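**Q** Predicted model follows, preceded by the sequence.
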Amino acid sequence: MPALDLPRLIAHRGLSARAPENTLAAVRAAHAAGIIWVELDVQLLGDGTPVIWHDRDVSRCSDGRGRLAAMDLAAARRLDTGAWFAPAFVGERMATLDAMLVLIAELGMGVNLELKVNRGHDPVALAEAAVPTLMEALPYERRLVSSFDERALRVSRALAGPERLALGALFDRVPRDWQSRTEALQAVSVHANWKPLKAERARAIKAAGHALVCYTANDPAAFGPRWDWGVDAVISDDPTRFR
């Protein structure tokens, strides 16, 4: 499979320390700060539209309430998704996957797109809606699909072989059978919660030929020893702190 040259620093949900997460504004902020890759979440509205959003509902990051799966695009676009963060972002709207990918392409950035499968959501429908759109918008070397949901990753792999689509296996605690699960997906990378990750497991991942991505680290000093374990990239709310 082709090599995927990940940068060391990836902005979590865009530059979410400085702009509302998973918005166009957060991606613009990352770009302005010199961060060339972002990690974003995608899921489906009730009408099947892929949107950039993390939670199952909209209450935490908008001025509305209700489940994402109960909304159509018109309802979702009426939400203000910036005012909760700061007055400067009043009027920010929920981004569709299409709009986000247009921006990322225009800025020459890369994206780790997480297929976010919240309770009651269909991983097959999500992968079938999001992955072809991503593949059409960006070249191989500027896109990576990850998920905690192996069903979503299996469908993604069925849509495109490893020479056309890079996959990342996403874990909280990397399990003992990580290698068989990762290799079954022909994944290029393993994505691990940085806090429970152990040096022995990190080095085994690297020895097996996978890229190792850690999330979500915001303390460069505490994270520091993990670079010596072979970590390739860190996902952070404010990756500029790691410079």
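**A** Thanks, I have it. Numbering: from 1, shown residues only.
**Q** From now on I want contacts and neighbour counts done on CA atoms only, so please keep to that.
**A** Fine.
**Q** Which parts of this structure are helices?
**A** Counting by DSSP state H, the chain has helices at residues 24-32, 73-77, 97-107, 123-137, 150-159, 178-184, 199-207, 220-223.
**Q** Isn't residue 107 up against residue 29?
**A** No. Applying C-alpha atoms under 8 Å as the test, residue 107 and residue 29 come out as separate, 11.4 Å apart.
**Q** neighbour count winner among those two?
**A** residue 29 (20 against 14; other C-alpha atoms under 10 Å).
**Q** That one and residue 142: what is the separation?
**A** 18 Å (C-alpha to C-alpha, to the nearest Å).
**Q** Run through the strands of the protein in chain order.
**A** 9-12, 37-44, 50-52, 110-115, 143-147, 167-171, 189-193, 211-215, 233-236 (DSSP state E).
**Q** Pull the residues that contact the longest one.
**A** Yep, that's strand 37-44 we're talking about. Strand 37-44 is contacted from outside by 7, 9-15, 22, 27, 30, 50-54, 68-69, 97, 109-117, 126, 130, 235, using C-alpha atoms under 8 Å, 6 or more residues apart in numbering.
**Q** Return a PyMOL selection command for the buried portion of the residues you listed.
**A** Provided next is the PyMOL selection string for whichever of the contacts of strand 37-44 are buried by 16 or more other C-alpha atoms under 10 Å:
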select buried, resi 9+10+11+12+13+14+15+22+27+30+50+51+52+53+54+68+69+97+109+110+111+112+113+114+115+116+117+126+130+235
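**Q** then this one, side by side with the first:
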Amino acid sequence: MKRTGIVFSIICVAMSMFAMPVMAAKGEVSMREQQQIVNVAHRGASAHAPENTMAAFHKGVEMKADYVEIDVQMTKDGELVLIHDTTVDRTTDGTGKVSDYTLEEIRQLDAGSWFGEEFSGEKVPTFEEMLDAFRGKTGILVELKAPELYPGIEEKVAEALKERNMDHTANGKIVIQSFNHESVKKSKELLPELPHAVLAGMSWADVSMEELNEFASYADYFNPNMNIVTPELVDMVHTAGLEIYPYTSRSQEQAYHLFDLNVDGIVTDYPEHVYHHPVKNQ
């Protein structure tokens, strides 16, 4: 009986040794599949900290997002600041247009208390402040917000990147995007080595192959509202040689759905959702 037990143990050990590489390989495939989806923290990890603040950007990096998405606007005195709305009302304790504030004035506002007491005193960051803090630590998806309101914003963004030697593709992940496609064209002329993206709202649900090919002449991404994304649209975007990062996923189910559509990246308020999607072909 002892001899039989020993033989059985040897067989089990041998079997487990053969099984281990198979299990590891399966795990490696799973990780590769997950890494294929680019994880973009929308306005930073904005479900966990007040959007477009240093706290949200730090949280996005902490949560290992591939990119942090930011919104760039311009103050009355021509300084670049990060805020989504063209007014300060929703995300600060101030009122009025961003363009009516000088940098000194907008920096006096509280941009965190609306989200939670623990973020009291968060400031509206400058573009340069964000670049200096996160260059080399994460990708940065730079949205030119309402550039038609801020003549010269493309040049100022380009200048800030060039000053930091961040205008070359080899120096890190920087992508410029806007809903204003003429602004994207202008930025591409100023920063020809950097990838650019066209943002697309609901009105682009019936985008044509011809239009996508036109976008591909100056952009690298077509980033639409997630509600217009279909398998057909994804195929068309890929046929045009573009990648597609839909916005904005705010639930695990939405992230699963986008993953199943074979998009290249997901813009989300919850970076953790993109790491929890099911693995394909398993």
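**A** Okay, I see it. Quick caveat, the model's predicted, so the values are computed rather than measured.
**Q** close enough to count as contact, residue 105 of the first structure and residue 135?
**A** No. Residue 105 of the first structure is not in contact with residue 135 according to C-alpha under 8 Å; the separation is 11.7 Å.
**Q** Give me the distance between the two termini of stretch 57-71 of the second structure.
**A** 12 Å.
**Q** what do we get in the second structure for residue 168 of the first structure?
**A** Correspondence of residue 168 of the first structure to the second structure, assessed by TM-score structural alignment: residue 197.
**Q** Am I right that its match is in contact with residue 217?
**A** No. Look at residue 197 of the second structure against residue 217 with C-alpha under 8 Å: they stay out of range, at 11.1 Å.
**Q** So these two - more neighbours on which side?
**A** residue 197 (29 against 11).
**Q** Tell me who's in contact with that one.
**A** 175, 176, 177, 178, 184, 219, 220, 221, 222, 223.
**Q** quick one: the equivalent of the third one over in the first structure from residue 194 of the first structure, how far?
**A** In the first structure, the residue paired with residue 177 of the second structure according to TM-score structural alignment is residue 146. As defined by C-alpha to C-alpha, residue 146 of the first structure lies at a distance of 16 Å from residue 194 of the first structure.
**Q** what's the answer for residue 122 of the first structure, then?
**A** Distance from residue 122 of the first structure to residue 194 of the first structure, by C-alpha to C-alpha: 28 Å.
**Q** again, but for residue 140 of the first structure
**A** 26 Å.
**Q** what's the answer for residue 67 of the first structure, then?
**A** 30 Å.
**Q** Of the two, which one has the most company?
**A** For residue 67 of the first structure and residue 194, the more surrounded residue by other C-alpha under 10 Å is residue 194, and the numbers stand at 19 against 14.
**Q** now for the more buried one: what does it line up with in the second structure?
**A** In the second structure, residue 194 of the first structure lands on residue 226 (TM-score structural alignment).
**Q** Thought residue 172 was touching residue 166 of the second structure, still the case?
**A** Yes. In this structure residue 166 of the second structure lies within contact range of residue 172 using C-alpha under 8 Å: 7.1 Å.
**Q** Which one's more surrounded, the two?
**A** residue 166 (21 against 17).
**Q** ok now do that one, which residues does it touch?
**A** 172, 174.
**Q** Next one: the match of residue 177 of the second structure relative to residue 205 of the first structure, how far apart?
**A** 16 Å.
**Q** which of those two has more neighbours?
**A** residue 146 (27 against 22).
**Q** That one and residue 226 of the first structure, how far apart?
**A** Residue 146 of the first structure is 21 Å from residue 226 of the first structure, by C-alpha to C-alpha.
**Q** Next: residue 33 of the first structure.
**A** In terms of C-alpha to C-alpha, residue 33 of the first structure sits 24 Å off from residue 226 of the first structure.
**Q** Looking at the two, which one has more neighbours?
**A** residue 226 (18 against 13).
**Q** Contact partners for the more buried one?
**A** Contacts of residue 226 of the first structure (C-alpha under 8 Å, 6+ apart): residue 199.
**Q** how about 10 Å then?
**A** By C-alpha atoms under 10 Å, 6 or more residues apart in numbering, the residues touching residue 226 of the first structure are 194, 195, 197, 198, 199, 202, 214, 232, 234.
**Q** And it? What does it align with in the second structure?
**A** Residue 226 of the first structure maps onto residue 258 in the second structure, by TM-score structural alignment.
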